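Peer 1: okay, predicted coordinates and the sequence, questions at the end:
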Amino acid sequence: MFLNQDRIGATVSQSRYVIGHQQPDTDTVCSALAYARLKQKQEIDAVPARAGELNPETQFVLERWNAESPPLLNDATDEQLILVDHNEYSQTVAGARNANIVEIVDHHRIGDVETSNPILFRNEPVGSTATILTQLFADADETISAQTAGLLLSGLLSDTVVLRSPTTTERDRVVAKQLADTAGVDYEKYGKELLRHKSKIGEKTPREMILSDFKEFEFGPAEVGIGQIETVEPDVVLDQQDAVLAAMDDVATERDYAVFLLLVTDLLEEDSTALVAGTETATVETGLDTSFSNQEAFLPGVMSRKKQVVPPLEDAFN
């Protein structure tokens, strides 16, 4: 159920909850907000929701565009769900396996979510879910407000690292300019603001850091966790590497992961340092064509978990 019942109203059982993945990032939260707004324009009872706590960048975005945070959904059992920015059960809100999933909009690999009936499944190889949603507004001939454009632009710039990620497509660049015009901002200048907030690690414990942007995958018989810390100050993480690795070891043991891989991504240098825990380090070395020394490896030019890490690891484990 929702923690904040006051914002749900009396028609909760009829609502469709638009929700992103666990450990929500800016694209997943802003996509939930924007798509719920589109559904409401189409007179569909849709409510945005989130499956976890907000990170500092997303908090900044919501304050910047004067938007309320979607309420937290603790358990989706027996609810109607529209999934955005993911389509794997390991990443869904609790109870999703016992919910009625009625729609999916995503830009990641096709996962394992199954439905009893045909649904609208929009999946495209672009840099963000926000890019797809901008097209869905156009397809529905619905106007995007300046506030909604700001939210969508935030999700797009965040997921593509201000159009610098290898996942960025020409469509993302075109849409970013369109959304920036509607929102009334310079997307490059605004993107630099996002990078500063994305980099905020604050007073997080090592465990909080490694799980702040985290996804779980099933690669054949193996359960694999992959976290990512995107920062302009990677030394803040790497200087406490022993504590970070200890936290990774604990999580891998608790959750029975074959591997816990953490990418510490330097947003300025556009590369990553990988830290690894678990029993299948050799498989990760094969998949990423690297070698680990003291559980650490340098990955030049690697910025995207989705495009540069998940596919080769999936191949290596299968």
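Peer 2: Noted; the coordinates are in hand. Residues are numbered from 1 along each chain as shown.

Peer 1: CA atoms for contacts and neighbours, from now on please.
Peer 2: Fine.

Peer 1: contacts for the one helix or strand Gln59 maps to, please.
Peer 2: Using DSSP states H and E, Gln59 maps to helix 56-64. Defining contact as CA atoms under 8 Å, 6 or more residues apart in numbering, one finds that helix 56-64 is touched by 25-26, 29, 68-69, 151, 154, 194, 197-198, 200.

Peer 1: tell me which two in those residues are the farthest apart.
Peer 2: Farthest pair in the contacts of helix 56-64 (CA to CA) is Glu68 and Lys200. Separation: 21.1 Å.

Peer 1: who has more neighbours out of the two?
Peer 2: Legend: neighbour count by other CA atoms under 10 Å for Glu68 and Lys200, higher for Lys200 (17 against 10).

Peer 1: hmm, the more buried one is touching Glu230, no?
Peer 2: No - using CA atoms under 8 Å, Lys200 is not in contact with Glu230, being 9.1 Å away.

Peer 1: packing partners for the lengthiest helix in the chain?
Peer 2: Secondary structure of the chain per DSSP state H: the longest helix is helix 26-41. Under the contact definition 3 or more CA pairs under 8 Å, 6 or more residues apart in numbering; DSSP states H and E, helix 26-41 sits against strand 16-19, strand 46-49, helix 56-64, strand 80-84, helix 129-139, helix 146-159.

Peer 1: putting a second one here so we can go through both:
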Amino acid sequence: MSQTKYVIGHQQPDTDTIISALACARLKQAQGEDVIAARAGELNPETQFVLERWDVEEPTLLEDATDEQLILVDHNEHSQTVEGAREADVVEIIDHHRIGDVETSNPIRFRNEPVGSTATILTGLYDEADVEIDEQTAGLLLSGLLSDTVVLRSPTTTETDEVVAERLAEIAGVDYEEYGKELLKQKSKLGEKEPREMVLGDFKEFEFGSYDVGIGQIETVEPAPVLEQRDAVLEAMDEVVAEREYDLLVLLVTDLLEEESTALIAGDHTDTVEAALDTTVEDREAFLPGVMSRKKQVVPPLEDAF
């Protein structure tokens, strides 16, 4: 009897990673596989809203993946995987980020595309498998796509994302612009959380050579409530740096309407941030006009700089 597989996204899961786990599990189940949708952390307010809107149960919380079979979605770096992933059997990866350091003992299916969301890739996989996308699944996939592309406004957005969004919105029976505005409102609720929760709410770890770097992001239509707490947020960032021994921690506070970010800095290597992002850091803060995407506009130049 074959072992049950868990399909799971990264730690500090965002909407695209949760939706991708759910949609991928549904696809595999339709193909007769024994697959369970899982998550590697708690849901954020936006994701909770999505699951309630489409009447879908949240994925199973998987706290330790040791000796399990895993399908990784929306990531492929060990610094972002569920606990125990290094001792698990990774059997497939579906992702839209840079190719990281997850190694496997056997050849696997690895689908990686330069599009705005993993939900976009999964929509294509449904088509390739000739599996129908029902209204509920379309609503989920659309949510992941719109969340990760900031309602098609992010620089990561491709023509493929736009075409897929229109199609999914039609199946789901919603206007994607109106629905997207609802998602943006939910993103802003992160500013109501405690400073440490803000820092770690949408957070990823990276290994740039011998340097350990954390990059968090708060996407909001109202950045003021977050920035008004900057001293408390910076204090929380300093605590995280000390606990995890990061060389650098950057927190992006992204204004989705103005399409710009303010970066808060903790740890060393301020000069590296200035050089990489072509900015000036004053009092541990830098203004980044036009910067909305951690994946496309922040990670690559920082990696190059380190």
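Peer 2: Thanks, I have it. Because the structure is predicted, anything quoted here is derived from the model rather than measured.

Peer 1: tell me which residue of the first structure lines up with Ala305 of the second structure.
Peer 2: Mapped onto the first structure by TM-score structural alignment, Ala305 of the second structure lines up with Ala316.

Peer 1: so its match, which of the three states?
Peer 2: Recorded secondary structure, Ala316 of the first structure: helix (DSSP: H, G, I helix; E, B strand; the rest coil).

Peer 1: for Leu179 of the first structure, which non-adjacent residue is spatially closest?
Peer 2: Spatial nearest neighbour of Leu179 of the first structure, excluding adjacent residues (CA to CA, 6 or more residues apart in numbering): Ala149 at 5.1 Å.

Peer 1: and for Leu22 of the second structure?
Peer 2: Of all residues not flanking Leu22 of the second structure in the chain, Ala37 sits nearest, at 5.3 Å (CA to CA, 6+ apart).

Peer 1: distance of the one you found from Thr81 of the second structure?
Peer 2: Separation of Ala37 of the second structure from Thr81 of the second structure (CA to CA, to the nearest Å): 15 Å.

Peer 1: the helix holding Gln59 of the first structure maps to which residues in the second structure?
Peer 2: The aligned range for helix 56-64 of the first structure is 45-53, by TM-score structural alignment.

Peer 1: likewise stretch 119-134 of the first structure?
Peer 2: With TM-score structural alignment as the criterion, stretch 119-134 of the first structure aligns to 108-123.

Peer 1: again with stretch 155-169 of the first structure
Peer 2: Using TM-score structural alignment, stretch 155-169 of the first structure lines up with residues 144-158 of the second structure.

Peer 1: buried sites along that stretch?
Peer 2: By 16 or more other CA atoms under 10 Å, the buried positions in stretch 144-158 of the second structure come out as 144-152, 154-158.

Peer 1: swap in stretch 190-204 of the second structure?
Peer 2: In terms of neighbour count (16+ other CA under 10 Å), stretch 190-204 of the second structure has its buried residues at 190-191, 195-196, 198-204.

Peer 1: swap in stretch 172-192 of the first structure?
Peer 2: Under the neighbour-count criterion of 16+ other CA under 10 Å, stretch 172-192 of the first structure has 172-173, 175-180, 182-183, 185, 187, 190-191 buried.

Peer 1: check the offset of that stretch from the chain's centre.
Peer 2: Computed by CA atoms, centre = their mean, to the nearest Å, the chain-centroid distance of stretch 172-192 of the first structure equals 20 Å.

Peer 1: now do the end-to-end distance for it.
Peer 2: End-to-end distance (CA to CA), stretch 172-192 of the first structure: 17 Å.

Peer 1: list of residues touching that stretch?
Peer 2: With contact meaning CA under 8 Å, 6+ apart, stretch 172-192 of the first structure is reached by 126-128, 131, 134, 144-150, 152-154, 156-158, 161-163.

Peer 1: now list the buried members of the residues you listed.
Peer 2: Judged by 16+ other CA under 10 Å, buried ones among the contacts of stretch 172-192 of the first structure: 126-128, 131, 134, 144, 146-150, 152-154, 156-158, 161-163.

Peer 1: quick one: Thr149 of the second structure and Thr156 touch, right?
Peer 2: Yes - contact criterion CA under 8 Å: Thr149 of the second structure and Thr156 qualify, at 6.6 Å.

Peer 1: tell me the residues that contact both of the two, please.
Peer 2: Listed as contacting both Thr149 of the second structure and Thr156 by CA under 8 Å, 6+ apart are Gly116.

Peer 1: quick one on the thing from earlier: buried set for the longest helix of the first structure?
Peer 2: In helix 26-41 of the first structure, counting by 16+ other CA under 10 Å, buried: 26-39.

Peer 1: so how far is Thr123 of the second structure from Val163 of the second structure?
Peer 2: 11 Å.
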